[in-house]
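# quick check, what structure comes out for this input:
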Amino acid sequence: MILKTFGWSFGVTVAGLVVALYFWGWEGFAVVAILSILEISLSFDNAVVNAGVLKRMNEFWQKIFLTIGILIAVFGMRLVFPVLIVAVTAGVGPVEAVELALDDPDQYSQMVTDAHPSIAAFGGMFLLMIALNFLFEEREVMWARWLERPLSRLSRIDGFSVGVALAALLLTATTVASQAYQHGGHHADKTETVLLSGLAGLLTYLLVGGLSGYFENRLEDDQEKLEEEEEAARRAGKKTTVVGASGKAAFFLFLYLEVLDASFSFDGVIGAFAITNHIFWMALGLGIGAMYVRSLTIYLVRQGTLDDYRYLEHGAHYAIGALAVMLLISIRWHLPEVVTGLVGVGLIGWAFYSSVRANQREAAEGVEPKHVSAGG
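Just a heads-up that it's a prediction; the model follows:
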């Protein structure tokens, strides 16, 4: 199971490290290895949340996620995205941006740092909406009942999570963004930039999340009708062809996963510039890490880990909320990457421990363990 799921990740790791060693020596080898570990540590909560969505997709779309999805994740977000940042902020073409990254990595890094407020606002708002919608949702399984129970009641207020997110964005734009951190320790007023980017992140979540939810609900309705038709056909001794809306539902869930991965990758890409300005070292290191995140997602789905450890999704969504807040704070103050990584890993580790303790307690009492529903 391990080799089948992580085989490609192991192979890409070996190939990437060999390439780094061959072209850039031991320094390139070490930096690529460090970046790989950085990406994995920052994205473990991403894998847990991905698994919660991916388990609702059939095997075909899970394979699409591992093939086309990984191409988007590695080449799109880890290689093309930093280049596009420079191209947009510097007003140059993508080719010129690549030449700038190779010929003048310091200026390239400066431009990415100066674009950080808009990146952090977009990613922070998208991730914040994910965390808020989880907290304001009524569910049977609760981890921190003292917090989740009163918050779940607020789900009865239409648009409450959007209102909270907009309030957070307004607070960020009028306080933190007025002294946004820039290259060299300088600060600049990025209020308008943060407002527009944050709104773009919020609208992206509402669009992609809304469409995926709509088609998922359509899929559930169609499946119920098909089951009724199949049962009626069986009683009449006839055969029926199963045709549903799974294609559209799976496509928008896939699109949602890609946008979710993009939002998580912002932190890793920006954090990588604290280690190196070399564009190819970044692409190799973050690409290797992204492969492991994908494989870990599939492993969690196939092993049923989220069902066995009921609080993992809770811990992951708390980590997402913490990451969203830290992204918004980082618009003004630089936060060490080790902090963001440890917060996420710590919350998920705590959730895992709580799940184990709960399972042991119920086993001792002879109670059948509770499992997380398909919808989380």
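# for the rest of this, base every contact and every neighbour count on C-alpha atoms.
OK.
# tell me the SS of the residue nearest to residue 120 when sequence neighbours are not counted?
Sequence neighbours aside, residue 327 is the residue nearest to residue 120 in space, at 5.2 Å (criterion: CA to CA, 6 or more residues apart in numbering). With DSSP: H, G, I helix; E, B strand; the rest coil as the basis, residue 327 sits in helix.
# give me the distance between residue 327 and residue 357.
Taking CA to CA, to the nearest Å as the measure, residue 327 falls 32 Å from residue 357.
# neighbour count: those two, which is higher?
Legend: neighbour count by other CA atoms under 10 Å for residue 327 and residue 357, higher for residue 327 (28 against 13).
# how many neighbours does residue 151 have?
So residue 151, with other CA under 10 Å, has 16 neighbours.
# isn't it right up against residue 135?
Yes: contact criterion CA atoms under 8 Å: residue 151 and residue 135 qualify, at 6.3 Å.
# isn't the residue nearest to residue 120 up against residue 118?
No: the criterion here is CA under 8 Å, and residue 327 misses it with residue 118 at 10.5 Å.
# also this sequence, please, to line up against the first:
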Amino acid sequence: MFLRTFGWSFVTTIAGLVAAGLIWGPTGFGVVLILAILEISLSFDNAVVNATVLKRMNPFWQKIFLTVGVLIAVFGMRLLFPLLVVMLTAHIGPGTVIDLALHTGHTYQGLTYGQHLEAANPAIAAFGGIFLLMIFLDFILAEKDYHWLRPIERTLEKLGKLEALSSVIALVSLVLAARFFAGDRAETVLLAGVLGLVTYLVVNGLSGVFESSVEAEEEAEEEAEREGRSLVQVAGKAAFFLFLYLEVLDASFSFDGVVGAFAISNDIFQITLGLGIGAMYIRSLTVFLVRKGTLDDYVYLEHGAHYAIGALAAILLVSIEYKIPEIVTGLIGVAFIGAALGSSVLRNRRQAALGSLAAQDSSSSSSSSVGTRH
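Next up, the predicted model:
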């Protein structure tokens, strides 16, 4: 199963690195490899969160996520989206933006393509930061079957009973970020943050539609079995809504990686190739977690991933003013995931030990009963 899930990732890596070496030489090979590793380290928590959604899809839509979803992630988010951002924020025509992207030495108003994208960072960070903050807040304020940091999570669950608390916290965070980090870009930051909040509410609404569709599907399946009807269309719509949600998630996670990549290379094709290889591994890892049932076996992984998302949201908002090294972002995510995985392993061992003691007690009781009867 491992090779079947990661096979295309391995093929893409080999082909991509060979192409990088042939086109740009050893330096290009190294740059693309570093960019791929950067993308994987920054997005591991993305894979865990994606897996919580993807496990509700059937195998067909999991394949769509690995094929069409990869094309959107690589060419849409890592190539076309930065072009669109520069065009909108710098008020540059499409032809000029493409010229800047293709020729790293060309400038417009004294700035290169990478510098224009860096100048757009406040808007990008506000949008992505608020979107990810909402994901974190809606998780941490909701009731959960398992509690990792029990005192904190139980207290926040009680607060979460207040209507729309997550939106209120997000808006307050946005105002504070605009006040203390944005400077003369406060209006841009506020607008981008509000758009991030609206986007989340829309895609979260689609997720709610999916939940309703699942319930309707289960009821309709029973009726369909009696009447011999098919429900492919209903399942397709529900899965499509989730697919859109996953793509927006990927977009939010990719913001810091795309902007940060220009600190490593100014060549848009090197960046697209390196980040694309990394995106392929994230998608394969997502499917692997689903097929292995990892989230069911290690129950705190989802918690760790969401705490990492909360940390990334805070980093994005702070990065409106201050530059945060990508290695810091990556290490924080890995630390939360690693701690959650370790806690899950210890919990499983405790559960196994308790089960073994219960079995021994049951066996001893049975033996005593038999001895008494004799």
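# about what we covered before: pull up the overlap in contacts between residue 151 and residue 135 of structure 1.
With contacts taken as CA atoms under 8 Å, 6 or more residues apart in numbering, residue 151 of structure 1 and residue 135 have no neighbour in common.
# what's around the counterpart of residue 354 of structure 2 in structure 1, how many residues?
Structural alignment (TM-score structural alignment) places residue 354 of structure 2 against residue 365 in structure 1. By other CA under 10 Å, 9 other residues sit near residue 365 of structure 1.
# cool, and residue 226 of structure 1?
Counted with other CA under 10 Å, the neighbours of residue 226 of structure 1 add up to 17.
# please apply the same query to residue 33 of structure 2.
If you count neighbours by other CA under 10 Å, residue 33 of structure 2 ends up with 21.
# before we move on, which element is it in?
helix 2-54 (DSSP states H and E).
# and residue 251 of structure 2, what's its match in structure 1?
Per TM-score structural alignment, residue 251 of structure 2 is aligned with residue 262.
# how far away is that match from residue 189 of structure 1?
26 Å.
# ditto for residue 309 of structure 1
For residue 309 of structure 1, the distance to residue 189 of structure 1 - CA to CA - is 45 Å.
# between these two, who's got more neighbours?
Neighbour count, other CA under 10 Å: between residue 309 of structure 1 and residue 189, residue 309 has more, with 22 against 17.
# trace that one over to structure 2, please.
So, by TM-score structural alignment, residue 309 of structure 1 is matched to residue 298.
# what residue, apart from its backbone neighbours, is nearest its match spatially?
Nearest non-adjacent residue to residue 298 of structure 2, counting by CA to CA, 6+ apart: residue 344, 4.9 Å away.
# wait, residue 300 of structure 2 sits on residue 347?
No: using CA under 8 Å, residue 300 of structure 2 is not in contact with residue 347; the gap is 9.2 Å.
# which one's more surrounded, the two?
Shown here are residue 300 of structure 2 and residue 347; by other CA under 10 Å, residue 300 has more neighbours (23 against 15).
# distance of the more buried one from residue 364 of structure 2?
The gap separating residue 300 of structure 2 from residue 364 of structure 2 is 34 Å, by CA to CA.
# with residue 371 of structure 2 instead?
From residue 371 of structure 2 to residue 364 of structure 2 the distance is 11 Å (CA to CA).
# of those two, which one has the most company?
Using other CA under 10 Å as the criterion, residue 371 of structure 2 and residue 364 rank with residue 364 on top: 12 against 9.
# tell me the secondary structure at the more buried one.
helix.
# mind listing the helices in the stretch 51-200 of structure 2 by residue range?
Applying DSSP state H, counting those that start in this stretch to the stretch 51-200 of structure 2 gives helices spanning 59-71, 81-89, 94-102, 113-119, 121-140, 150-159, 165-180, 186-227.
# just the stretch 201-350 of structure 1 next, same as before
246-272, 279-303, 305-308, 312-329, 337-365.
# how close does the longest one sit to structure 2?
When structure 2 is overlaid, helix 337-365 of structure 1 sits 0.4 Å from its aligned residues on average, using mean CA distance after the TM-score superposition for structure 1.
# that's all I had, so thanks and see you.
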